[in-house]
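Novice: one predicted model, sequence on top.
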Amino acid sequence: MSCPDMKTFLELTAITERLVNAILVDQIYFWQYEFQGICHQEFIILLPHTNKQFITEAKPLVGTVMSMYSHFRHKLYYANEVRNSIREGGIAFFFRCQPDNLLYINFEANYVALSNKLSPQGVFKRANEAFEMEKQKIKNFSDGAQFYMDRGNYQLCAFMLHQVFELCYRMAEIVLLGKEKLSHSIRNHHQIALAYVPQLKLVFDRNDEKDMTMMELLDSAYLSVRYENGYYITERQLLYLADKSQTLQELMEKACGDMLEAFGTALNTVTK
């Protein structure tokens, strides 16, 4: 993290103090970085896993604190969740939770995000392996969509396309943010990823009525095809979504590849 200017430093100090007074917290990190020409400033707030405070209870309190600082993003996680993710190749968390980014630590915490026994190269290797696995999953569902399209089973084709979209977004969330959002809503995933990959407007533009209608049709495919019998979609609509899915795959694979390449280049800054 580059050294913040005095104004930012004072804001970080004030936010940290307010957060510590508002919730039970183990660690607070602040990471400032540039990706695809956009400067990102993020708070990563790690909570203890305790029945004294659940993450759903902490979120509105943190939201109140951060409402005065809309230029900063913030994410809440359980500390043990982040630690386990890093062990499994969570390279985004690995860089966010570097000691240089630490603003606050509770010395009575049961978990710290980074273990001294972790090999940065090992984390990076597992991150790349996970990326390749996610790409293969996406390809399998894409092939499945084509299979059902060729056989005229438009409902199952739509379901497979929904999975292609969802897995693309989840892949990007893991690589770019550290953790995917547990949601089947394409709209939700798109909104999250758009802040980091602005080219996603080429896939779904919220100012384009047709795009929003098609997103809604895609979103309804998951529940409707699985649990209902009334889902209807035309071949033309499927071809439109299939074309969008190819654009999404290309954008997400490039964004994730670029981010992993940047992480790989930066490894020497944490291995000295």
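Specialist: Arrived safely, thanks for sending. Numbering: from 1, shown residues only.
Novice: alpha carbons only for contacts and neighbour counts from here, please
Specialist: OK.
Novice: please name the nearest non-neighbouring residue to Phe30.
Specialist: Excluding the flanking residues, the one nearest Phe30 by CA to CA, 6 or more residues apart in numbering is Phe43, at 4.6 Å.
Novice: where does that neighbour land in three-state SS?
Specialist: strand (DSSP: H, G, I helix; E, B strand; the rest coil).
Novice: find the nearest non-adjacent residue to Ala79, please.
Specialist: In space, Ala79 is closest to Leu46, 4.8 Å off (CA to CA, 6+ apart).
Novice: helix, strand, or coil at the one you found?
Specialist: Under three-state DSSP, Leu46 falls in the strand class.
Novice: which stretches in the stretch 51-200 of the chain count as helices?
Specialist: Ranges of helices within the stretch 51-200 of the chain are 55-66, 79-87, 91-96, 120-150, 154-177, 186-194, based on DSSP state H, counting those that start in this stretch.
Novice: and the third one, what does it pack against?
Specialist: Which is helix 91-96. strand 27-35, helix 79-87, helix 120-150, helix 154-177 (3 or more CA pairs under 8 Å, 6 or more residues apart in numbering; DSSP states H and E).
Novice: one more to weigh against that first structure:
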Amino acid sequence: MPGASLINGVAGNLLSIEDRGLAYGDGLFETIAVHNGRAQLLDLHLQRLQQSCLRLAIHIDRAALNLEIIDILKSAQPQGCDVLKIIITRQSGQRGYAYADGTSNRLLQLKPNTTNYAALQEQGVRLRFCTTPLAVNPQLAGMKHLCRLENVLARAEWHDECIYEGLMLDTQGFVTEGVMSNIFLVKDGMLSTPHLDRCGVAGVMRECILSQLAPKLQLVVSVDRLLPEHIHNADELFICNSVIGIVPVTAVAAFNKNIGETTRLLQQAMHDALYV
């Protein structure tokens, strides 16, 4: 598959076996939609990355990263869709969990996107609940760190092609997120999404909805502790991330859902903000 990759600004795909991202998952990543050569919601992605690096005491050379993003986007399809993945890992140092300093490696990879997300956004998708729980750990909550084994185990729970995504609960039974997405519900005209202060990934599209799209549409929105029954009783549901956009949910297990007006309004606002 055509594409491009950079490691610390140099074309290539080889990394030291001693890299702490490989050894311990000691690092972070961002997955960014690229449309017609432009990285979508790039400021929000870099803001989350910077904040997470500060929390993990990983030093990131933002000036170098910015130049590398410009460089690798030159390989993007001029009239197409690509996906840019940025991985930041803490560089190898002394043996063991302790680290000498917070210097980092920057890995960038650009690949064409061949999935028809427009069809998913129009038709909607079916979900299921996963049995793999998310551990509660506020120190890691919200970050898109490299330790994603819970999500790997959750995704292995189903092979039915009719199911697009699984919803994950934390160890106390609260709905937290999808395996690779965030979840929103609409009930009596109010938009709600789970708290992510104890676990889960604070997605960039989720942040865009909360801080930009919902206020623009004057939608009432809340961040709550949600239980499975809230999902079952919702008037509308949709999932989101920065690559798939906003995708309606037509069923969760045996509970069918309609694609409602609020979901369509948010989809149109997203399209107007990103593609017009």
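Specialist: Looks like it arrived, so ask away. As the structure is a computational prediction, the values presented were derived from the model and not from experiment.
Novice: superposing both, give me the TM-score.
Specialist: TM-score for the superposed chains, counting by TM-score structural alignment, normalised by the length of structure 1: 0.29, backed by 138 aligned residues with a CA RMSD of 6.3 Å.
Novice: coming back round to it: could I get the helices of the stretch 51-200 of structure 1 as JSON lines with distance to Arg18 of structure 1?
Specialist: JSON lines is the format used below for the helices of the stretch 51-200 of structure 1 (distance: least, CA to CA, whole Å):
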{"stretch": "helix 55-66", "distance to Arg18 of structure 1": "7"}
{"stretch": "helix 79-87", "distance to Arg18 of structure 1": "19"}
{"stretch": "helix 91-96", "distance to Arg18 of structure 1": "21"}
{"stretch": "helix 120-150", "distance to Arg18 of structure 1": "33"}
{"stretch": "helix 154-177", "distance to Arg18 of structure 1": "24"}
{"stretch": "helix 186-194", "distance to Arg18 of structure 1": "26"}
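Novice: if we can go back for a sec, just say which of the helices and strands packed on helix 91-96 of structure 1 is most tucked in.
Specialist: helix 154-177 (a mean of 24; mean count of other CA atoms under 10 Å).
Novice: what angle do it and strand 27-35 make?
Specialist: 110 degrees (axes from the mean of the first three to the mean of the last three CA atoms, to 10 degrees).
Novice: helix 154-177 of structure 1 versus helix 186-194: what angle between them?
Specialist: Helix 154-177 of structure 1 and helix 186-194 meet at an angle of 30 degrees, taking the same axes, to 10 degrees as the criterion.
Novice: rewinding a little: among the helices and strands packed on helix 91-96 of structure 1, which comes closest to Thr64 of structure 1?
Specialist: strand 27-35 (16.5 Å; CA to CA).
Novice: which other helices and strands contact the closest one?
Specialist: strand 38-47, helix 91-96, strand 102-105.
Novice: okay, those, which one's buried deepest?
Specialist: It is helix 91-96: most buried of these by mean count of other CA under 10 Å, with a mean of 24.
Novice: can you pull out the strands in the stretch 151-276 of structure 2?
Specialist: 163-169, 175-178, 182-187, 190-194, 221-224, 236-241, 245-252, 255-256 (DSSP state E, counting those that start in this stretch).
Novice: reformat these as JSON lines; add mean neighbour count.
Specialist: Converted to JSON lines, the strands of the stretch 151-276 of structure 2 look like this (neighbours: other CA atoms under 10 Å):
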{"stretch": "strand 163-169", "mean neighbour count": "22"}
{"stretch": "strand 175-178", "mean neighbour count": "27"}
{"stretch": "strand 182-187", "mean neighbour count": "22"}
{"stretch": "strand 190-194", "mean neighbour count": "20"}
{"stretch": "strand 221-224", "mean neighbour count": "15"}
{"stretch": "strand 236-241", "mean neighbour count": "25"}
{"stretch": "strand 245-252", "mean neighbour count": "24"}
{"stretch": "strand 255-256", "mean neighbour count": "13"}
